[in-house]
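build me a model:
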Amino acid sequence: MTDAPPPTSAGPGSPLPARALDTTAERPWPVRLLSAKIADYIDKMSPVWIEGQVVQLNRRPGAGMAFLTLRDTDADVSLPVAMYAKVLAGQTTPLAEGAHVVVHAKPTFWKGRGSFQMQADEVRALGLGDLLARIEHLKSILAAEGLFAAERKRPLPFLPRVVGLVCGRESKAEHDVVVNARARWPEVRFEIREVAVQGTAAVPQVSAAIAELDAREDVEVIVVARGGGAVEDLLPFSNETLVRAAAACRTPLVSAIGHETDSPLLDLVADFRASTPTDAAKRIVPDVAEERLRLRQARERMQRAVRGRLDREQHGLDAIRSRPVLAEPGSMIERRSDDVEQLARHGRSAFSAALLRAGAEVDRLRAQVRALSPASVLERGYAVVQVADGSVLRDAAQVASGDALRVRLTDGEVAATVD
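Sure thing, here's the model as predicted:
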């Protein structure tokens, strides 16, 4: 039941405005009227199931009531919830601060003190199995969006100048990361953001710290570290808001949340997952002693390689210089000079022999030609008779009486006439 409506006038002959829009400084609503209107409006609202985390729980056995504050797991928003003690007593698992619950409640407004709260008639604690099932469902959604894809992973810088660190306040995780990293590389600098790493404040504070460090130009890698804990303590690092904030980070992100067996969703979206905060320290900076050792070993290998190459080239030069042709360069010229002289002698001998053979052949041919020459026949007293046309007379029938003849002798010729 609602209280009787308040009077609608501030005094005789002065009716109150029917709507809030019509109120003025001269014609205001009294507090009781506004409070009644708010109560009427809220009373029309239907009951609703809401989910959140219990951050405060007060039991008042004498009044038969219990009061709790229900806070959103993703944002800094909370609602007061009241319930009868018997509703709280009906829980199979005792309700405690930090529990995740769903509450069936109806909004109520107390006119006397102008306060708003939710009146609950049923409370259900979300068990670990329910929470893990929700995480698995969220995991499948984020995986389908490609937030866990390997091609999104960015390589960590080899030697970051500044490392952003998100961790708990005065936590061992902070000590493990900072001490081990500086032991490996003393010059590394840290931008540390100490935030809540469990509870309802963890999601907004960690998300804000990641965004703040990501906006800095000098921060080259960000580490989100927490030293393990119960599954319930690590739930904020599987929260969708925080995981999406990490996915939107442009700076390479290292997740060092739990131990080897822990696997919050932040591990999957991060560019690198470290098994522990100490492992994260080893991953983000190199070991200066190890790097110096490698440089020294590399320098020694290069020196050995250069010395070996110089020794091989020197041995080659020594082998070449030890050859007789380089030890006594004139000996090669002398041997070649002797060869040239010998070849010249052979050439002259061969040429002389060829000339002798050619002269003998010429003499032989000359004797043959002379033996076959008509001149030789003429020298023995023979003559050659030619008729007027110059042909040789071989038959007497070729001429007639009175024909002129020409008689050639060894020395000269005579003219004759046929009788």
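
okay, CA-based contacts and neighbour counts for the rest of this
Noted.

how about the strands of the stretch 51-200 of the chain, start to end?
Secondary structure of the stretch 51-200 of the chain, counting by DSSP state E, counting those that start in this stretch: strands at 65-71, 78-84, 100-110, 115-125, 162-167, 189-194.

of all those strands, which one is nearest residue 229?
The closest of the strands of the stretch 51-200 of the chain to residue 229 is strand 162-167. By CA to CA, the value is 13.7 Å.

that closest one packs against which elements?
If you count contacts as 3 or more CA pairs under 8 Å, 6 or more residues apart in numbering; DSSP states H and E, strand 162-167 packs onto helix 172-184, strand 189-194, helix 202-214, strand 219-225.

try it again at 7 Å.
strand 189-194, helix 202-214, strand 219-225 (3 or more CA pairs under 7 Å, 6 or more residues apart in numbering; DSSP states H and E).

could you check the angle helix 202-214 makes with it?
If you take axes from the mean of the first three to the mean of the last three CA atoms, to 10 degrees, strand 162-167 sits at 170 degrees to helix 202-214.

deepest of the strands of the stretch 51-200 of the chain, which one?
strand 162-167 (a mean of 24; mean count of other CA atoms under 10 Å).

and the strands in the stretch 301-419 of the chain?
Assignment of strands within the stretch 301-419 of the chain using DSSP E, counting those that start in this stretch yields the ranges 384-386, 404-409, 412-417.

other residues contacting the second one?
The set of residues external to strand 404-409 that reach it, using CA atoms under 7 Å, 6 or more residues apart in numbering, is 378, 383-388, 413-418.

one more time with 8 Å, if that's ok
Residues outside strand 404-409 that contact it (CA atoms under 8 Å, 6 or more residues apart in numbering): 378, 381-388, 413-418.

the first one too?
Among residues not part of strand 384-386, those counted as contacts by CA under 8 Å, 6+ apart are 378, 392, 393, 405, 406, 407, 408, 409.

with the last one instead?
Defining contact as CA under 8 Å, 6+ apart, one finds that strand 412-417 is touched by 401, 402, 403, 404, 405, 406, 407, 408.

got the buried residues for it?
Going by neighbour count (16 or more other CA atoms under 10 Å), nothing in strand 412-417 comes out as buried.

so how far is it off the chain centroid?
Centroid separation for strand 412-417 versus its chain: 123 Å, with CA atoms, centre = their mean, to the nearest Å.

I have a second one here; can you model it like the first so I can compare?
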Amino acid sequence: MTDAETTPRSTAEEPWPVRVVSQKISAWIGRLGWVWVDGQVAQISRRPGATTVFLTLRDPSADLSLTVTTNRDVLDSGAPELTDGARVVLRAKPEFYPARGTLSLRADEIRQVGLGELLARLEKLKRLLAAEGLFERSRKRRPPFLPQRIGLVTGRASAAERDVLTNARRRWPAVDFRVVNVAVQGPGAVPQMLDALAVLDADPSIDVIVIARGGGGVEDLLPFSDEALCRAVFGCRTPVVSAIGHETDTPLLDYVADVRASTPTDAAKRLVPDLAEERRLIALARHRLDRAVLGMLDREAHRLEMVRSRPVLARPQVLLDGRAGEVDALRDRATRCLTHRLAAGTAELGHTLARLRALSPAATLDRGYAIVQDSAGRVVRAPDDVAAGDPLRLRLAGGDLAAVAADGDLAAVAAEQS
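Below is the predicted model:
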């Protein structure tokens, strides 16, 4: 057993020496065994006459590298034309050197990744990202019509930077840019673009971010198909425009970005409107609006003229005269009807009064008749209705008489003028 395996657990009172820690790390790494590693060659070191070749293997999506040692024969048999920047797959065993405290990989097989295999990997990654919803059109955001400030991620003094800035300012001179220059190919491209994207996305003054690069081969555009970059663009709160290469170039970034521009020049046209064109459209709209208003005024004026020319408004008294004649005729008709009704009512009332007078007891009294009533006011119709000595009342046309009933005849004892 080694000292690292027999050493008890460390405590503040009994800490491990550095050599023990280094030995334990070496033991842990040794248990990892042989692994297959994918990476990008950052540097190849071949010493004349030496059988060992040193490679610096870099992760394209992170600022991380490892030293790989291999035999020259292994390299020549698997990747004889290997150059800096190439993608490789190698079988290696991690080794930790306790004395120096360094980690490296010892490779016994190296394969250079060809273009066909790269394209196959990109197609597999494309299907994976599509399945996770990174390409969904529903989540894509529309950039503002006129952004106040635009973030630009591109290579320093590149044609893409010049195309975007020149064409955007030609269309809208007041446009403001914040340019972050990064490496757009090579081992450091992806980490630098990730940092630039994070800086611009955190800037509240940035309304839209553009990632631009000129044309190139498939290998040159590989950083723009990197999984880490695609996921970073998907997570941005700011809309992102992809302007990579020529129109036929379609890295995975084009599918994830909110807007895909075929070229950097096309991105400039999509970012800001054309001031001259907008002025022309505004002038055209104003002209159409003027024509519409003037046309409406002309139609309304013509309509008013037609209304004014109608007889009812040209000679309104004609209508009033006709209505006045109708009112007079109706009034005469009402007068005649009322007069006729009054005359008929008067005649009918006269006839009724005559009949009433003919049937009235007073008319009978006027002819000399009298009405005899007893003390209770009942009309005496026969002599047997009263007894001798009963007081009676005689109603005559000229008044009433008081009388007393006697045997045989009625003897009047007094006369009273009613």
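
now what about the TM-score between them?
Once superposed, chain against chain, the TM-score is 0.73 (TM-score structural alignment, normalised by the length of structure 2); 381 aligned residues with a CA RMSD of 4.1 Å.

let me have the strands of the stretch 51-200 of structure 1 in TSV, extended by distance to residue 296 of structure 1.
Output for the strands of the stretch 51-200 of structure 1, formatted as TSV (distance: least, CA to CA, whole Å):
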stretch	distance to residue 296 of structure 1
strand 65-71	58
strand 78-84	60
strand 100-110	57
strand 115-125	62
strand 162-167	27
strand 189-194	26
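
to residue 263 of structure 1, which of those strands lies closest?
strand 162-167 (17.4 Å).

mean shift between the closest one and structure 2?
The superposed strand 162-167 of structure 1 is, by mean CA distance after the TM-score superposition for structure 1, a mean 1.9 Å from where its aligned residues fall in structure 2.

let me see the contact set for the most centrally placed residue in structure 1.
Centroid check for structure 1 by CA atoms, centre = their mean gives residue 155 as the closest residue, at 6.5 Å. Residue 155 of structure 1 makes contact with 252, 271 under the criterion CA under 8 Å, 6+ apart.

distance of it from residue 290 of structure 1?
21 Å (CA to CA, to the nearest Å).

which of the helices and strands packed on strand 162-167 of structure 1 has the highest mean neighbour count?
strand 219-225 (a mean of 25).

who does the helix or strand just after that one touch, helix- and strand-wise?
Once the chain leaves strand 219-225 of structure 1, the next helix or strand it forms, by DSSP states H and E, is helix 240-247. Other helices and strands packing on helix 240-247 of structure 1, by 3+ CA pairs under 8 Å, 6+ apart, are helix 202-214, helix 265-269.

which residue numbers in structure 2 go with the helix or strand just after helix 240-247 of structure 1?
Downstream of helix 240-247 of structure 1, the first helix or strand assigned by DSSP H and E is strand 253-256. Residues 240-243 of structure 2 are where strand 253-256 of structure 1 aligns, taking TM-score structural alignment as the criterion.

how big's the offset between the matching stretch and structure 1?
Once the two models are superposed, stretch 240-243 of structure 2 sits on average 1.2 Å from its counterpart in structure 1 (mean CA distance after the TM-score superposition for structure 1).

quick check: longest helix in structure 2 by residues?
Counting residues, the longest helix found in structure 2 (DSSP state H) is helix 316-359.

and it, how far out from the chain's middle?
Using CA atoms, centre = their mean, the offset of helix 316-359 of structure 2 from its chain centre is 75 Å.

hang on, isn't residue 140 of structure 2 packed against residue 258?
Yes. Applying CA atoms under 8 Å, one finds residue 140 of structure 2 in contact with residue 258, separated by 4.7 Å.

which of these two has more neighbours?
Using other CA atoms under 10 Å as the criterion, residue 140 of structure 2 and residue 258 rank with residue 258 on top: 24 against 16.

residue 33 of structure 2: what's it in contact with?
93, 94.

try it again at 7 Å.
Taking CA under 7 Å, 6+ apart, we find residue 33 of structure 2 in contact with residue 93.

distance of it relative to residue 26 of structure 2?
For residue 33 of structure 2, the distance to residue 26 of structure 2 - CA to CA - is 12 Å.

which residue lines up with residue 85 of structure 2 in structure 1?
Checking TM-score structural alignment: residue 85 of structure 2 goes with residue 98.

and for that match, the neighbour number?
The number of residues near residue 98 of structure 1, taken as other CA under 10 Å, comes to 19.

to which residue of structure 2 is the residue nearest to the centre of structure 1 aligned?
Under the alignment (TM-score structural alignment), residue 155 of structure 1 pairs with residue 142 of structure 2.

tell me if I'm right that residue 120 of structure 1 and residue 83 touch.
Yes. Using CA atoms under 7 Å, residue 120 of structure 1 makes contact with residue 83 at a distance of 5.0 Å.

ok so, going back, and the strands of the stretch 301-419 of structure 1 as TSV, adding distance to residue 306 of structure 1?
Formatted as TSV, the strands of the stretch 301-419 of structure 1 follow (distance: least, CA to CA, whole Å):
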stretch	distance to residue 306 of structure 1
strand 384-386	102
strand 404-409	102
strand 412-417	102
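
quick one: which of those is nearest residue 237 of structure 1?
Among these, strand 384-386 sits nearest to residue 237 of structure 1 (CA to CA), with 142.9 Å.

tell me which of the helices and strands packed on strand 162-167 of structure 1 sits nearest to residue 107 of structure 1.
Nearest to residue 107 of structure 1, of these and by CA to CA, is helix 202-214 at 26.3 Å.

among the strands of the stretch 51-200 of structure 1, which is nearest residue 245 of structure 1?
strand 162-167 (13.4 Å).

tally up the residues packed near the closest residue in space to residue 332 of structure 1 that isn't next to it in sequence, please.
Of all residues not flanking residue 332 of structure 1 in the chain, residue 325 sits nearest, at 6.1 Å (CA to CA, 6 or more residues apart in numbering). Residue 325 of structure 1 has 13 neighbouring residues, counting by other CA under 10 Å.
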